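Student: with the input below, show me the fold.
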Amino acid sequence: MLADIASSLRAWLASELPPGTGIGFDPLGVVAGIERRPSGAGLVNVFLYAVSEDLDGLAGTRVRVVDQEGRVAGTVSPIRTYQLSFLVTAWAADTNEELELLGAVIGAHAERDSLSGDHLRGGLVHIDTALPMRLGWAPTAHAAEVWSAIGTSMRTSLVLTVSAPALPQRVRQVAPPVRTRELDVHDLTRSGDTAPTAVSRRRRQRPTTAEH
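Tutor: Reported below is the predicted structural model:
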């Protein structure tokens, strides 16, 4: 799921940023060594620094899977949603160009605040809902704490949080539906009885039936 989110973010940003802009997902310690890039060939780096589970609305029981005939074929674990927080930084020829790239990210989010449609990649193409994105908010540590943790000087950055589901992979099979039911009738009279009652005679005469 994480790789699919990264690929989806790359597709979204590639459609919004100026041509020639690189898009990376490297740790901040790696890109911090970049001094300056050529003019017009900036880099927008989207570093995943926190993952937290969204417990609101989590189903308490397993979810049924229905086949093409409408029958329950199995069950899967409840779909869990996670908040993925990214630190977005720009690395370009000068500070002004970096701010322009970050401004382009803000403008792209203002136009579309969710991942959907042709931007989704991997297993996410099969979901029937958009993935909300929030800019400037994260349920976990603040950006300043992230910079402090990696021991790198703080610079202008954006926090982008994507809400994404973890789709269950394992289906627990259920017992197949009953398709045939056989009914059998036994003589309930005692062996010593010489004159069976009318009810017992009717029971002996009732045939075995099969229900399909």
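Student: from here on, contacts and neighbour counts on C-alpha atoms
Tutor: OK.
Student: SS state for the residue nearest the centre of the chain?
Tutor: Among the residues of the chain, the one closest to the centroid is residue 165, at 2.3 Å (CA atoms, centre = their mean). Here residue 165 is strand, with the state taken from DSSP: H, G, I helix; E, B strand; the rest coil.
Student: isn't it up against residue 78?
Tutor: No - Residue 165 sits out of contact with residue 78 when judged by CA atoms under 8 Å, with a separation of 10.2 Å.
Student: now the strands for this structure?
Tutor: 22-24, 43-54, 63-66, 72-76, 80-91, 114-115, 131-135, 157-166, 172-173, 181-183, 209-211 (DSSP state E).
Student: could I get those as CSV with distance to residue 107?
Tutor: What follows is the strands of the chain, written out as CSV (distance: least, CA to CA, whole Å):
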stretch, distance to residue 107
strand 22-24, 17
strand 43-54, 14
strand 63-66, 39
strand 72-76, 39
strand 80-91, 14
strand 114-115, 13
strand 131-135, 11
strand 157-166, 12
strand 172-173, 44
strand 181-183, 65
strand 209-211, 66
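Student: looking at those strands, which is buried most?
Tutor: Across the strands of the chain, averaging neighbours per residue (mean count of other CA atoms under 10 Å) puts strand 80-91 on top, at a mean of 22.
Student: if we can go back for a sec, which one of the strands of the chain lies closest to residue 32?
Tutor: If you check each of these against residue 32 by CA to CA, strand 80-91 wins as the nearest, at 9.0 Å.
Student: and that closest one with strand 43-54, angle?
Tutor: An angle of 160 degrees separates the directions of strand 80-91 and strand 43-54 when computed by axes from the mean of the first three to the mean of the last three CA atoms, to 10 degrees.
Student: for this protein, what's the longest helix?
Tutor: Assignment by DSSP state H gives helix 95-111 as the longest helix of the chain.
Student: residues of stretch 105-121 that come out buried?
Tutor: Of all the residues in stretch 105-121, those buried under the rule 16 or more other CA atoms under 10 Å are 105, 106, 108, 109, 113, 114, 115, 116, 119, 120, 121.
Student: please give the structure of this sequence too, so both can be compared:
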Amino acid sequence: MIDEVDAALLALLSEDTLPGTDIQVAFDAPTKEWTARRTAPTVNLFLYDIQEDMSLRQEGSAVEYDEDGAVVAEHDAPRYFSLSYLVTAWTSRPQDEHRILSILLAGLVRHDVLPPARLTGTLAGLGLPVSMSIAVPPVRDRGLADIWTAVGGNLKPSLDLVVLAPLAGSRVRAAAAVTDGLRLHASDAYTGADESRRLNLPDVPAEDPAAALGVPRERELPAERRRRGGGSRPVGPRR
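Tutor: Sure, this is the predicted structure:
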């Protein structure tokens, strides 16, 4: 799911927000070593925090049907995670960096959700909105200055981008539909003959109402057993 959010953001910035420019998009940690290797104007999206939004956790499962309306699987409810990105611009002049940040802010603030056309993989398959916010004060106690200290870089103007993305729950396939009827195995107490047959008899005449309702017909007893009084007599030791 995280790589799918990265891909959606990359497409959104490259094709919608910064089209026709030579500005690169990266997802590296903005360390001093990375800054020294940079050779072109760059927008960097550093994923610095991943946390589950517990207020959106749901219980239960959803049922998946096929084209014929049969149940094929059950899915646990998706769980939502906040992905926080530190967005910075890198050029040789601060004025150019401010201009790029202004373009990013104007472009991203128009989107409350990632455009569905940019979603791929499981995010596209779920069909759920992937919300996003830009430059909203973080609800956590940790400030962005602490992030710069952690990565060993120099403090720069930045935008805090938060994407709330669903993670697909586990999928349990349903058991295959039963297409074969119950098989009945019987043994004749008088002759010792065995018989095995299915209860859902094929090609039942339409005038047989019991069979039309799926009720199996009773097997006709042999003539010899009818003369003896039927097959309901208990079998026991002879006296």
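Student: now the buried residues of stretch 105-121 of the first structure as a markdown table including distance to residue 186 of the first structure?
Tutor: Compiled in a markdown table, these are given as follows (distance: CA to CA, whole Å):
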| residue | distance to residue 186 of the first structure |
| --- | --- |
| 105 | 79 |
| 106 | 80 |
| 108 | 77 |
| 109 | 75 |
| 113 | 70 |
| 114 | 67 |
| 115 | 66 |
| 116 | 64 |
| 119 | 67 |
| 120 | 64 |
| 121 | 63 |
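Student: show me the two of these that sit farthest apart.
Tutor: Applying CA to CA across these, the maximum distance is between 106 and 121, 22.0 Å.
Student: count of residues packed around residue 28 of the first structure?
Tutor: Residue 28 of the first structure sits with 21 neighbouring residues when counted by other CA atoms under 10 Å.
Student: in this structure it contacts residue 48, no?
Tutor: No - in this structure, residue 28 of the first structure is not within contact of residue 48 by CA under 8 Å, at 9.7 Å.
Student: for residue 156 of the second structure, give its distance to residue 85 of the second structure.
Tutor: Taking CA to CA, to the nearest Å as the measure, residue 156 of the second structure and residue 85 of the second structure are separated by 14 Å.
Student: revised request: answer the last question for residue 209 of the second structure.
Tutor: From residue 209 of the second structure over to residue 85 of the second structure the distance is 69 Å, taken as CA to CA.
Student: residue 155 of the second structure maps to what in the first structure?
Tutor: When the first structure is aligned by TM-score structural alignment, residue 155 of the second structure is paired with residue 154.
Student: what is the neighbour count of its match?
Tutor: Going by other CA under 10 Å, the residues that sit close to residue 154 of the first structure add up to 13.
Student: not counting its neighbours along the chain, what's nearest it?
Tutor: With CA to CA, 6 or more residues apart in numbering as the measure, residue 147 is the residue that lies nearest to residue 154 of the first structure, at 5.7 Å, once sequence neighbours are left out.
Student: again, but for residue 42 of the second structure
Tutor: Ranked by CA to CA, 6+ apart and with sequence neighbours excluded, the top spatial neighbour of residue 42 of the second structure is residue 24, at 4.6 Å.
Student: that neighbour pairs with which position in the first structure?
Tutor: Match for residue 24 of the second structure (TM-score structural alignment): residue 22.
Student: please verify my assumption that its match contacts residue 43.
Tutor: Yes - with contact taken as CA under 8 Å, residue 22 of the first structure and residue 43 are classed as touching, separated by 4.4 Å.
Student: what lines up with residue 44 of the second structure in the first structure?
Tutor: For residue 44 of the second structure, the aligned position in the first structure is residue 45, judged by TM-score structural alignment.
Student: isn't that match up against residue 88?
Tutor: Yes - look at residue 45 of the first structure against residue 88 with CA under 8 Å: they come within range, at 5.6 Å.
Student: returning to that earlier point: got a list of what the match of residue 44 of the second structure touches?
Tutor: With contacts defined as CA atoms under 8 Å, 6 or more residues apart in numbering, the neighbours of residue 45 of the first structure are 23, 24, 25, 26, 31, 87, 88, 89, 90, 91.
Student: which of those residues map to contacts in the second structure?
Tutor: Compared against the second structure with both residues aligned by TM-score structural alignment, their matches' CA atoms under 8 Å, those retain 23, 24, 25, 26, 87, 88, 89, 90, 91.
Student: for those residues, which one is nearest residue 201 of the first structure?
Tutor: Out of those, the member with the shortest distance to residue 201 of the first structure (by CA to CA) is residue 25, at 83.0 Å.
Student: got a list of what that closest one touches?
Tutor: With contacts defined as CA under 8 Å, 6+ apart, residue 25 of the first structure is in contact with 6, 45, 46, 47, 48.
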